[in-house]
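A.B. asks: sequence? don't have it. structure:
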């Protein structure tokens, strides 16, 4: 919602201010299709040159984050804690029984209680791989912690590629706007024998290229890049929660302490209250 409102504010304030100042929108509208073709088309071509097909596809998909926001909502964090609580309790009471759940999460009765989490391949693999490491009797939990940190760092690096790709496009748009403007000046110089009123409109049309490059860069593509980065980093807290709880489990803390360690590491705007979480865990105990 904020993304749509922001776009509306940018467009209304820029063009509204221009019109209120007595500007002639007709000159911009006449030149806009051609300038947009040059500036936008060149930026798109440069984007395709600098990224492979997978990166292009992922970037187009990640643009939705600008309008949709983070994938993981407060309720998802609560569900994740409940899932990990069930798995930890089962692993401690019956180490053999936990294997069927971590080896085949899609058919696990425990995992199936949380369908949204099951659809996230990275989250499921983090949980399964870490619990599997615990079953291998690692002498030093710090080894598992180091492996998790490296894995999550690499995952974040790949997830931020869309943001970097958009930022590169934003950085190049002003220069491409200058290219379009220079071409407009060249066109104007070819008609230097025309009267001043015609030359003025031609120069004005040429300057639309510069305007368009800067406007798209700082009004849209740059902010899109920042928003995608912020959303990716916020969603990364979901995977950090898995790390915190399962590493605490490897240090043989009680299940309740493991859960509280994880809860305290959730961002405030996503963190379930202690009483809310305790209520959910009590329901799980009753089911068990």
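C.D. replies: Received it, and whenever you're ready, just let me know what you need. These numbers were taken from a predicted model, which means no experiment stands behind them.
A.B. asks: CA atoms for contacts and neighbours, from now on please.
C.D. replies: Will do.
A.B. asks: which residues in the stretch 151-288 of the chain form helices?
C.D. replies: 161-189, 196-216, 222-250, 255-264, 274-287 (DSSP state H, counting those that start in this stretch).
A.B. asks: of these, which is nearest residue 124?
C.D. replies: Across these, residue 124 has its closest neighbour in helix 222-250 (9.7 Å, C-alpha to C-alpha).
A.B. asks: got the angle between the closest one and helix 196-216?
C.D. replies: Angle, helix 222-250 to helix 196-216, by axes from the mean of the first three to the mean of the last three C-alpha atoms, to 10 degrees: 0 degrees.
A.B. asks: rewinding a little: columns distance to residue 88 and mean neighbour count on top of the helices of the stretch 151-288 of the chain, output as CSV?
C.D. replies: Listed next are those as CSV, based on distance: least, C-alpha to C-alpha, whole Å; neighbours: other C-alpha atoms under 10 Å:
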stretch, distance to residue 88, mean neighbour count
helix 161-189, 34, 21
helix 196-216, 50, 20
helix 222-250, 7, 21
helix 255-264, 7, 19
helix 274-287, 13, 12
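A.B. asks: right, and these - which one's nearest residue 118?
C.D. replies: Of all the helices of the stretch 151-288 of the chain, helix 222-250 comes closest under C-alpha to C-alpha, at 13.4 Å.
A.B. asks: which of the helices or strands spans the spatially closest residue to residue 272 that is not a sequence neighbour?
C.D. replies: Distance criterion C-alpha to C-alpha, 6 or more residues apart in numbering; nearest residue to residue 272, sequence neighbours excluded, is residue 78 at 6.3 Å. For residue 78, the host element (DSSP states H and E) is helix 74-93.
A.B. asks: this is the other structure I want to compare:
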């Protein structure tokens, strides 16, 4: 919704101001198809040429993510904290044997099964299971564990940022591609230098449409999409930092509820549950944990 509003505002203000100043849209509309073909085709071709097939696919998925919006809500963060509490409490109470079956097959686990949306995030669930599994095999140094998790997060983050970086490179190159299209228009105009002034004026105006489109697409469409994708990718990796904080604090021997409280403070402020909201969620998790047969 917000994306659509922004796009409408851009189009209304840019073309509305042109019409208010006495401009004639006919010249732009006449030149638009072939200028767009030159600029858009060159941009897409350069994008495909400069990236792997995997990055191209991820970029398309990333653009879709921009229009769908962030995946994480305040309820999801609360569920993640409750899930971590249940897993860590089970680990502390029963040791490695109590938690191994949940880590080996999370899709069949009654603990993970309480949070189906989180279970659908395979990357995050694998991250949680991998590092809890490390702790079950006596990975005792909390600092080593934290460094390993940090390195893993940075690697995944860098991979997820490739589509955003590719889009930003496209945005940076679009003004130059607009100049390319404009130069082609000037070449065409110069080859018709014997035509009347009004015809030459229309041809030059059409050539300048290329420069206009290149700048417009770069700074009002592709650039903002790349910027928003960066925000979404960064936001999607906040849960990994929450997991890292909780597991590292647990490895340091802190009480489970204290570890979860430290993790809560890593939650983005717009989505962070309050202390009372988290306490209510943890009380529910405790009741379910105590209700499980020994």
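C.D. replies: Arrived safely. Just so it is clear, the model here is predicted, and its values are computed rather than measured.
A.B. asks: re the thing from before, contact partners for the residue nearest to residue 272 of structure 1?
C.D. replies: In this structure, residue 78 of structure 1 makes contact with 271-272, 277, judged by C-alpha atoms under 8 Å, 6 or more residues apart in numbering.
A.B. asks: can you give the distance from the helix holding residue 78 of structure 1 to the centre of its chain?
C.D. replies: 25 Å (C-alpha atoms, centre = their mean, to the nearest Å).
A.B. asks: just checking, next helix/strand downstream of that helix?
C.D. replies: Remark: after helix 74-93 of structure 1, the chain's next helix or strand is helix 97-103, criterion DSSP H and E.
A.B. asks: tell me which other helices or strands that next one touches.
C.D. replies: If you count contacts as 3 or more C-alpha pairs under 8 Å, 6 or more residues apart in numbering; DSSP states H and E, helix 97-103 of structure 1 packs onto helix 74-93, helix 121-135.
A.B. asks: with respect to burial, which of these scores highest?
C.D. replies: Neighbour counts (mean count of other C-alpha atoms under 10 Å) averaged over each of these peak at helix 74-93, with a mean of 18.
A.B. asks: average offset between that helix and structure 2?
C.D. replies: Once fitted to structure 2, helix 74-93 of structure 1 is off its aligned match by 0.6 Å on average (mean C-alpha distance after the TM-score superposition for structure 1).
A.B. asks: how about residue 204 of structure 1: what's its closest non-neighbour residue?
C.D. replies: For residue 204 of structure 1, the spatially nearest residue (C-alpha to C-alpha, 6+ apart) is residue 27, at 6.9 Å.
A.B. asks: for the one you found, pull up the helix or strand it's in.
C.D. replies: Going by DSSP H and E, residue 27 of structure 1 is in helix 25-50.
A.B. asks: ok now that helix, how far from the chain's centre?
C.D. replies: Relative to its parent chain, helix 25-50 of structure 1 has a centroid offset of 26 Å by C-alpha atoms, centre = their mean.
A.B. asks: which elements pack onto it?
C.D. replies: Applying 3+ C-alpha pairs under 8 Å, 6+ apart, one finds that helix 25-50 of structure 1 contacts helix 161-189, helix 196-216.
A.B. asks: in TSV: those helices, plus distance to residue 122 of structure 1.
C.D. replies: Converted to TSV, these look like this (distance: least, C-alpha to C-alpha, whole Å):
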stretch	distance to residue 122 of structure 1
helix 161-189	17
helix 196-216	34
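A.B. asks: on that earlier part again, now the helices and strands packed on helix 97-103 of structure 1 as TSV including distance to residue 15 of structure 1?
C.D. replies: Shown next, in TSV, are these (distance: least, C-alpha to C-alpha, whole Å):
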stretch	distance to residue 15 of structure 1
helix 74-93	39
helix 121-135	44
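A.B. asks: quick check: residue 20 of structure 1 vs residue 14 of structure 1, distance?
C.D. replies: Distance, residue 20 of structure 1 to residue 14 of structure 1, using C-alpha to C-alpha, to the nearest Å: 10 Å.
A.B. asks: at the geometric centre of structure 1, which residue do we find?
C.D. replies: Structure 1 has residue 232 as the residue nearest its centroid, 3.3 Å off, counting by C-alpha atoms, centre = their mean.
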